[in-house]
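Peer 1: output the structure for:
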Amino acid sequence: MNENTALTPFRIDIPQADVDDLRSRLAHARWPLPVPGRDDRDDFSRGIPLPYLKELAEYWRDEFDWRTQEAGLSRFEQFTTVVDGQTFHFVHARSDNPEATALMLHHGWPGSFAEYRRLIPLLTDEFHVVIPSMPGFGFSTPLSATGWELARTTEAYAEIMTRLGYERFAVHGTDIGSGIAGRLAAVHPERVIGMHLGVDRLVLGLVGVKFPAPDDLSGDEIDQLEAMHAASAAERGYLEMHNHRPDTIGAALTDSPIGLLAWIAEKFKTRTDSGHRVPAVDRDELLTGISLYWFTRSGASSVQFYYEAEHSGLDIVMAGAVPSGWAVFDAHPLVRRTMDPWNAIGHWNEFTEGGHFPAMEEPELLAGDIRRFVHGVS
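Peer 2: This next block holds a predicted model:
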C-alpha cells in the first residue's frame, strides 16, 4: 500500500453549532398522527411505538448531555490513519503491561466503538485493546469510494495492526464484526492467536439461510427453528433496505434525527435480552451511539456496508486452523446444535443474560469470557 502510513492522534470535538442544530431539529420534529389502539409504549409489534419514541426524543433534546459523553469517550487514546485511500478511526487503549496481548474488538451495526467503553477498563490490565470504526461508521468517514466490503475491510484492519506494531493478536467480534473477526482468522492464521465471538439466539434466524442446518434435526427442533425464522423475517425490513436501497434510507437517516432515532432504537429493543426490557442498555449509552451516527452523518454511509457485502459474492468464512471461542448470550439450546453440531469449538460458554450487544448489556460476563478464552490459547 503506497500511501502515508502515519497514525494521527484524534480527539472528539463536535462543534457546538452541530449540537445546537440537533436540539433544534428535535424541538421542531414533525410527528406521525397517532393511530388509535397504538398507545402502549412497550408494544413493538409494528415497530417502535410512538409514545416511547417521543419519550426518548424528549430526553435526547432536553436532558441528554453530549459534552459529558464526549468527555467520557475522549478518555481513551484515539487515532486516525489512511488505508487504501480510506480514513480509519480507532481506539488504542494500551495496557500498563508492555508485554500484554493485543486484542482487536470489532463492532457491527447499529453499534460503534462507543459500545465497548465499559468493557475497555475490564481488559486493559491484560490486553492492548484496539477498536477500529468500520468504514463509513462514526469517525471513519466520509467514505472514500464504493467497494468497502468484508474482505477489503479485513485487510485494512490487518494493516492497522501492522502499523501499531502488533504482529500477533486476538480478535473478538459481534454482529458484522463477527464476520470480520472470522475472516481475519481465516486469511491471516499466522497472525491471529484466537477468534472469540459474542452471539445470541438471534443467530438462529440465519441457520438454513447463511449457515447450513444439520440434517438430523428432530421434528421439535425443526419447529423451533421455523419459529425463529418467522421471528427473524419480521425483523428483516431494515436489512432489505440496507442490502438493496441504502441511498434511499440514507437520506432519511441523515436529515431527520427522529428517523435515525426510530431506525436504531428499535433494534436495541428487539435485539437485547429477548426484548424483555425497553431497552436493556443504559439510555445515555444508547443515545451516545445514536449521536455519533448523527454528528458524523454515518447513518447513510454505514448502511452502504450491507449493500457491498450483499453484492460482493463473498461467503462467510471461519478459520478452522485458529482456535475459536463462542460466548452465547440469551442462550438457546439450538444455537450449539446448529452452529457447532460436532462440538468442535473448544471454548463454548452460554449465558441466560444479555443479548446482541453484550459489551453494553453484560460487560463483566463478556470480559471474563474473553480472558478465559485467550488464557486458554496463548
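
Peer 1: rest of the way, CA atoms for contacts and neighbours
Peer 2: Will do.

Peer 1: what about the residue nearest the centre of the chain, which SS state?
Peer 2: Residue closest to the mean C-alpha point of the chain, counted by Cα atoms, centre = their mean, is residue 108 at 2.5 Å. When classified by DSSP: H, G, I helix; E, B strand; the rest coil, residue 108 comes out as coil.

Peer 1: for it, which non-adjacent residue is closest in space?
Peer 2: residue 176 (4.5 Å; Cα to Cα, 6 or more residues apart in numbering).

Peer 1: just residue 268 next, same as before
Peer 2: Nearest residue to residue 268, sequence neighbours excluded (Cα to Cα, 6+ apart): residue 279, at 5.9 Å.

Peer 1: distance-wise, check the one you found relative to residue 209.
Peer 2: Distance of residue 279 to residue 209, computed by Cα to Cα, to the nearest Å: 28 Å.

Peer 1: so for the two, which sits in the more crowded spot?
Peer 2: Remark: of residue 279 and residue 209, residue 279 carries more neighbours, 20 against 10, as counted by other Cα atoms under 10 Å.

Peer 1: please give the structure of this sequence too, so both can be compared:
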Amino acid sequence: MSVERFHIHIADEVLDDLKRRLHHIRWPDQLENSGWDRGVDLTYLKSLVSYWREQYDWREQESQLNRFSQFRCKINGVDVHFVHEYGKGPNPMPIILTHGWPDSYLRYQKIIPLLTDPASYGGDPKDSFDVIVPSLPGFAFSSSPDHPGVNNYQVSEMWAKLMTKELGYDKFAAAGGDIGSGVTRYLAWNHPELLFGIHLTDIGIIRDLLTSHEQVKLSEEELQYKKRALEWLSLEGGYMSIQSTRPQTLAYGLSDSPAGLAGWIIEKFRAWSDCGVTSVKDLAKMNSLRISWFIGLLTQSGRQRRCITKIHILCRH
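Peer 2: Below you'll find the predicted structure:
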C-alpha cells in the first residue's frame, strides 16, 4: 500500500459502548488515608471517570486532532500511522519523533507547530523542520502485528524505510523518549549515514550495567546509576515485569474495563512526571487515554515490552 491520507473517525457505536461501560463500574475499596501510596487514589479516579463520562467531548477533540496531516502506509506488514507536517522555512530539516508507553504520538502534538513554524513563535524560519511523528506498531492508529518479535530494532528499520523509501528523504534527524529512545538509538547505530543527529529525552534502563559481572569494574558514576536504577525498578518496575511476561493475561482486564485501563495508565502519568496529581480535565492526558481504549493498546504494548526484554537478554550473550 502506498502512502494514503488518514482521517480519525471513531464510530458512534464504539463511543456508545464506552459510555455504557463508564456507567457500570464496580469500584474497589481503598484503605483509609492510603492516597496514592498503594496505587491510583480512588477519589481521583472516580472524578476522572465522571469527567470522562459526563463532560469530555471526543468529537470536539477528534476534530482538533484531525488538524494535523495524517497518513498510513504498509511497512513490513504493518499499517503505520503517522503525522507529516512540512516546515515553513527556506530549507526545513526532516525529523522523525518516536513516542513511548503509555503515551502515543500525541506526546509531540504541542511542539509540532513550534518545529514547523518557528517564526510564528519568535524563532528563525531557517530553523524549521519537516516533522514526522509515527505511531509505534499497535499504538494509536498503527495496526498490530499478528506475530511476536516486533522490537525496537525492527521498528527502527521500519522508520528508516518510512523516511527514505516512502517519504523520499536522503537524510534526517531523529528524536525519541522511553521506547522511542531505544528506537532512535538503533537508528543511529545501524544507519548513521542517514542521520544528521539524534536527541533523546532519556536513555532508559541500561540493562548491561544492572547485570554486569563482578569482574567488570564500574565507575563511581555507573555504580550510582546502577543503585538508583535498581531502586526505581523495585518500586516502579512491576508493570514492566507483568507486561513483558504475561501481556495476554493483563489484556483481558484492561480491554474490558475503561476504569481499569485508566488506573493502569494514569498511575504512570503521575509517577513519571514532576507535576504531582494533574487535573482530571487535562485534555492531552484524556485524549491519550481515549485512544488507548479505542485501539486496545495494552495487548500490543505488552507484546513489544516482551520483545524488548528478550532482545536485551540476547545482547548480553
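
Peer 1: residue contacts, the residue nearest to residue 268 of the first structure?
Peer 2: Contacts for residue 279 of the first structure (Cα atoms under 8 Å, 6 or more residues apart in numbering) come out as 268, 269, 272.

Peer 1: counterpart of it in the second structure?
Peer 2: In the second structure, residue 279 of the first structure lines up with residue 278, judged by TM-score structural alignment.

Peer 1: do the same with residue 92 of the first structure
Peer 2: In the second structure, residue 92 of the first structure lands on residue 84 (TM-score structural alignment).

Peer 1: these two touch, right, that match and residue 131?
Peer 2: Yes: at 5.7 Å, residue 84 of the second structure counts as touching residue 131 under the criterion of Cα atoms under 8 Å.

Peer 1: strands of the stretch 251-378 of the first structure, start to end?
Peer 2: With DSSP state E, counting those that start in this stretch as the criterion, the stretch 251-378 of the first structure has strands at 324-329, 347-351.

Peer 1: and the lengthiest strand in the second structure against the first structure, how far off on average?
Peer 2: The longest strand of the second structure (DSSP state E) is strand 78-85. On superposition with the first structure, the mean distance recorded for strand 78-85 of the second structure (mean Cα distance after the TM-score superposition for the first structure) is 0.7 Å.

Peer 1: make sure residue 51 of the first structure is indeed in a helix.
Peer 2: Yes: using three-state DSSP, the assignment for residue 51 of the first structure is a helix.

Peer 1: for the closest residue to residue 139 of the second structure other than its chain neighbours, give me its contacts.
Peer 2: In this structure, residue 139 of the second structure finds its nearest non-sequential neighbour in residue 297, 5.5 Å apart by Cα to Cα, 6+ apart. Going by Cα under 8 Å, 6+ apart, residue 297 of the second structure touches 138, 139, 140.

Peer 1: neighbour-wise, which one of these leads?
Peer 2: Among these, the one with the most neighbours (other Cα under 10 Å) is residue 139, at 28 neighbours.

Peer 1: what residue of the first structure matches up with that one?
Peer 2: Here residue 139 of the second structure is matched to residue 137 in the first structure, going by TM-score structural alignment.

Peer 1: if I look at that match, how far off is residue 58 of the first structure?
Peer 2: Distance, residue 137 of the first structure to residue 58 of the first structure, by Cα to Cα: 25 Å.

Peer 1: residue 48 of the first structure too?
Peer 2: To residue 58 of the first structure, residue 48 of the first structure is 15 Å away according to Cα to Cα.

Peer 1: cool, residue 364 of the first structure as well?
Peer 2: Relative to residue 58 of the first structure, and taking Cα to Cα, residue 364 of the first structure is found at 31 Å.

Peer 1: same check, this time on residue 180 of the first structure
Peer 2: As judged by Cα to Cα, residue 180 of the first structure and residue 58 of the first structure stand 36 Å apart.

Peer 1: neighbour count winner among these two?
Peer 2: Between residue 180 of the first structure and residue 58, residue 180 has the larger neighbour count (other Cα under 10 Å), namely 31 against 15.

Peer 1: and the more buried one, which of the three is it?
Peer 2: Secondary structure state of residue 180 of the first structure, per three-state DSSP, is helix.

Peer 1: also the one 10 residues further on?
Peer 2: When the structure is split into helix, strand and coil by three-state DSSP, residue 190 of the first structure lands in coil.

Peer 1: need the contact list for the aligned partner of it in the second structure.
Peer 2: Alignment note (TM-score structural alignment): residue 190 of the first structure maps to residue 193 of the second structure. Residues near residue 193 of the second structure by Cα under 8 Å, 6+ apart: residue 171.

Peer 1: return the distance of residue 193 of the second structure relative to residue 173 of the second structure.
Peer 2: The spacing between residue 193 of the second structure and residue 173 of the second structure, counted by Cα to Cα, is 11 Å.

Peer 1: what do you get for residue 255 of the second structure?
Peer 2: From residue 255 of the second structure to residue 173 of the second structure the distance is 36 Å (Cα to Cα).

Peer 1: same deal with residue 80 of the second structure?
Peer 2: Separation of residue 80 of the second structure from residue 173 of the second structure (Cα to Cα) stands at 19 Å.

Peer 1: and the two? Which one has more around it.
Peer 2: Counted by other Cα under 10 Å, residue 80 of the second structure and residue 173 do not tie: residue 80 has more neighbours, with 26 against 20.

Peer 1: for the more buried one, what are its contacts?
Peer 2: 72, 73, 74, 134, 135, 136, 137, 141, 142, 143.

Peer 1: and of the residues you listed, the nearest to residue 230 of the second structure?
Peer 2: Lowest distance from residue 230 of the second structure to those (Cα to Cα) belongs to residue 136, with 27.3 Å.

Peer 1: setting aside sequence neighbours, what's the nearest residue to the closest one?
Peer 2: Counting by Cα to Cα, 6+ apart, the nearest residue to residue 136 of the second structure once its immediate chain neighbours are dropped is residue 142, at 6.6 Å.

Peer 1: helix/strand/coil for the one you found?
Peer 2: Following three-state DSSP, the label given to residue 142 of the second structure is coil.

Peer 1: burial count for it?
Peer 2: 20.

Peer 1: my read: residue 254 of the first structure touches residue 261, true?
Peer 2: No: using Cα under 8 Å, residue 254 of the first structure is not in contact with residue 261, being 10.9 Å away.

Peer 1: neighbour count: those two, which is higher?
Peer 2: Using other Cα under 10 Å as the criterion, residue 254 of the first structure and residue 261 rank with residue 261 on top: 22 against 19.
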